[in-house]
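Student: Sequence unavailable; structure follows:
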């Protein structure tokens, strides 16, 4: 019995010595001052996305700024075009008389059922609908060209459906047909010098499957 108690005391004494040496070693001491949170604002919350609606027709960006985080989605596609055309300004009229965020001409607006330019400028929702209606109409007009040319390269630029639709928004579907069927020899440029080929390249690779070809597409 005495022998067992002595063995136990020796084991306890050895353990105490080991722990004492471990805690007294400078290498084992963690300097917590390096992790101080003094001066940092820790009491904050992140607002919930309660006000964000899943509405593909209308951007909720009140500042009209294009967000690059939309990626290659359809919303990313239309916002990228809107930013390029007008920096997202729904109320702008340029020096050639083109209107709104997507810079529509009055004749194009008439084709998709909009006959009141002033009302059009005052309605962001109508402008978003106009963009989709025009894209649907262009997709129907260019359906054969999309089938025949997507995946090919013209002047080193890969032809994609979104590039075709963006170029059609810029220059009209007729100019895009001419560009594709001339294999880039006839490269229309608008009043500011922006070409079909430039839009074909800049807006390449977006997902425009949301847009359904519609010969009679109307915004109203």
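Tutor: Okay, I see it. Fair warning: this is a prediction, and the values are worked out from it, not measured in the lab.
Student: C-alpha only now, for contacts and for neighbours.
Tutor: Will do.
Student: Give me the neighbour count for the residue found closest to residue 155 once you drop the neighbours it is linked to in the chain.
Tutor: Counting by C-alpha to C-alpha, 6 or more residues apart in numbering, residue 184 is the residue found nearest to residue 155 once chain neighbours are left out, at 6.5 Å. Residues within reach of residue 184, counting by other C-alpha atoms under 10 Å, total 18.
Student: In contact with residue 184, which residues?
Tutor: Going by C-alpha atoms under 8 Å, 6 or more residues apart in numbering, residue 184 touches 154, 155, 197.
Student: Do I have it right that residue 93 meets residue 99?
Tutor: Yes. Assessed by C-alpha atoms under 8 Å, residue 93 is found in contact with residue 99 at 4.7 Å.
Student: And these two? Which one has more around it.
Tutor: Comparing residue 93 with residue 99 by other C-alpha under 10 Å, the one with more neighbours is residue 99, at 25 against 17.
Student: residues contacting that one?
Tutor: The neighbours of residue 99, taking C-alpha under 8 Å, 6+ apart as the test, are 90, 91, 92, 93, 105, 106, 117, 121.
Student: So which of these are in helices?
Tutor: 106, 117, 121 (DSSP state H).
Student: The second one reaches residue 105, doesn't it?
Tutor: Same thing as residue 117. No. Look at residue 117 against residue 105 with C-alpha under 8 Å: they stay out of range, at 9.3 Å.
Student: buried set for the longest helix along the chain?
Tutor: Ranked by number of residues, the top helix in the chain under DSSP H is helix 2-24. For helix 2-24, burial by neighbour count (16 or more other C-alpha atoms under 10 Å) applies to no residue.
Student: try stretch 185-195
Tutor: Applying a neighbour-count criterion of 16+ other C-alpha under 10 Å, one finds 186, 187, 188, 195 buried in stretch 185-195.
Student: Check stretch 197-216 too.
Tutor: When burial is assessed from 16+ other C-alpha under 10 Å, stretch 197-216 yields the following buried residues: 197-208, 211-214.
Student: what about residue 179, which helix or strand?
Tutor: Using DSSP states H and E, residue 179 sits within helix 173-181.
Student: what about the closest residue to residue 102 other than its chain neighbours, distance to residue 195?
Tutor: What sits nearest to residue 102 in space, not counting adjacent residues and going by C-alpha to C-alpha, 6+ apart, is residue 82, at 5.0 Å. Remark: distance between residue 82 and residue 195 (C-alpha to C-alpha, to the nearest Å) = 17 Å.
Student: A further structure is provided below for comparison with the first:
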């Protein structure tokens, strides 16, 4: 079940990020099906740190992890991109826990229930700092990526995708009397 739900999340994420195109490179030089930037690829061990990990020029060079020595090789390998994405969402959930944001799972923020999958997607889009701002301001700080995509969009669109992270959804009761009154 855990692997199946993680795979479903990754399919949904890559469809949102690139329409599933493993060769995609956007105008800001984010790479592949999951649109990885330099900072994420540094965190994952694929790229060496350079002077600015956010400029996406990959000037620190590639480490050779999983046999990848260039952006071209990274883009050519679905397997490597999928492995990187699996490691990335695990790392993102670790960052969410490190910031104690996981305690907000299944609470309502800005009129939306925060599912762990939505929290992960939001963190992928803009990082845990943006997710933290969204939670802290009850959704009023609906930060956007450089293309104008609001974090709330990722929270909402990915809310129904199960992930093997975070607390499970609390059981809903039918009514306060314990019976279905409909």
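Tutor: Yep, that arrived. Everything numeric here is computed off the predicted structure, so don't read it as measured data.
Student: Residue 164 of the second structure maps to what in the first structure?
Tutor: Taking TM-score structural alignment, the alignment pairs residue 164 of the second structure with residue 209 from the first structure.
Student: Am I right that its match sits in a helix?
Tutor: No. Secondary structure of residue 209 of the first structure (DSSP: H, G, I helix; E, B strand; the rest coil): coil, not part of a helix.
Student: List the contacts of it.
Tutor: By C-alpha under 8 Å, 6+ apart, the contact set of residue 209 of the first structure is residue 74.
Student: I'd like the distance between it and residue 135 of the first structure.
Tutor: Distance, residue 209 of the first structure to residue 135 of the first structure, by C-alpha to C-alpha: 11 Å.
Student: now the end-to-end length of stretch 130-148 of the second structure.
Tutor: End-to-end distance for stretch 130-148 of the second structure: 14 Å, by C-alpha to C-alpha.
Student: Can you give me the stretch of the first structure that that stretch aligns onto?
Tutor: Using TM-score structural alignment, stretch 130-148 of the second structure lines up with residues 175-193 of the first structure.
Student: For burial, what's the neighbour tally of the residue mapped onto residue 107 of the second structure from the first structure?
Tutor: Residue 107 of the second structure maps onto residue 152 in the first structure when the alignment is built from TM-score structural alignment. Counted with other C-alpha under 10 Å, residues neighbouring residue 152 of the first structure total 12.
Student: Could you do the one 4 residues further on as well?
Tutor: Each residue near residue 156 of the first structure was counted by other C-alpha under 10 Å, and the total is 9.
Student: What's the separation between residue 147 of the first structure and residue 161 of the first structure?
Tutor: Applying C-alpha to C-alpha, the value for residue 147 of the first structure to residue 161 of the first structure is 9 Å.
Student: Who has more neighbours out of the two?
Tutor: The neighbour comparison of residue 147 of the first structure against residue 161 (other C-alpha under 10 Å) goes to residue 161, with 25 against 10.
Student: Map that one across to the second structure for me.
Tutor: So, by TM-score structural alignment, residue 161 of the first structure is matched to residue 116.
Student: contacts for stretch 92-111 of the second structure?
Tutor: With contacts defined as C-alpha under 8 Å, 6+ apart, stretch 92-111 of the second structure is touched by 113-116, 119-120, 123-124, 128, 132, 134-135, 138-140, 165-167, 169-170.
Student: gap between the two ends of that stretch?
Tutor: One end of stretch 92-111 of the second structure to the other measures 24 Å (C-alpha to C-alpha).
Student: Next: stretch 110-124 of the first structure.
Tutor: 17 Å.
Student: Ok, stretch 147-160 of the second structure next?
Tutor: Using C-alpha to C-alpha, the end-to-end distance of stretch 147-160 of the second structure comes to 24 Å.
Student: Please apply the same query to stretch 90-106 of the first structure.
Tutor: Chord length of stretch 90-106 of the first structure, first to last residue, is 15 Å (C-alpha to C-alpha).
Student: Residue range in the second structure corresponding to that stretch, please.
Tutor: With TM-score structural alignment applied, stretch 90-106 of the first structure matches the range 22-38 in the second structure.
Student: now do stretch 22-33 of the first structure
Tutor: Using TM-score structural alignment, stretch 22-33 of the first structure pairs with nothing in the second structure.
Student: Please determine how far the match of residue 164 of the second structure is located from residue 162 of the first structure.
Tutor: The gap separating residue 209 of the first structure from residue 162 of the first structure is 9 Å, by C-alpha to C-alpha.
Student: The most centrally placed residue in the second structure sits in which helix or strand?
Tutor: Computing the C-alpha centroid of the second structure and ranking residues by C-alpha atoms, centre = their mean puts residue 124 first, at 2.9 Å. Using DSSP H and E, residue 124 of the second structure sits within helix 116-126.
Student: That helix: average distance to aligned residues in the first structure?
Tutor: Superposing on the first structure and averaging over aligned pairs (mean C-alpha distance after the TM-score superposition for the first structure), helix 116-126 of the second structure comes out at 0.5 Å.
Student: And that helix, what's buried?
Tutor: Neighbour-count burial for helix 116-126 of the second structure, counted by 16+ other C-alpha under 10 Å, picks out 116, 117, 118, 119, 120, 121, 122, 123, 124, 125, 126.
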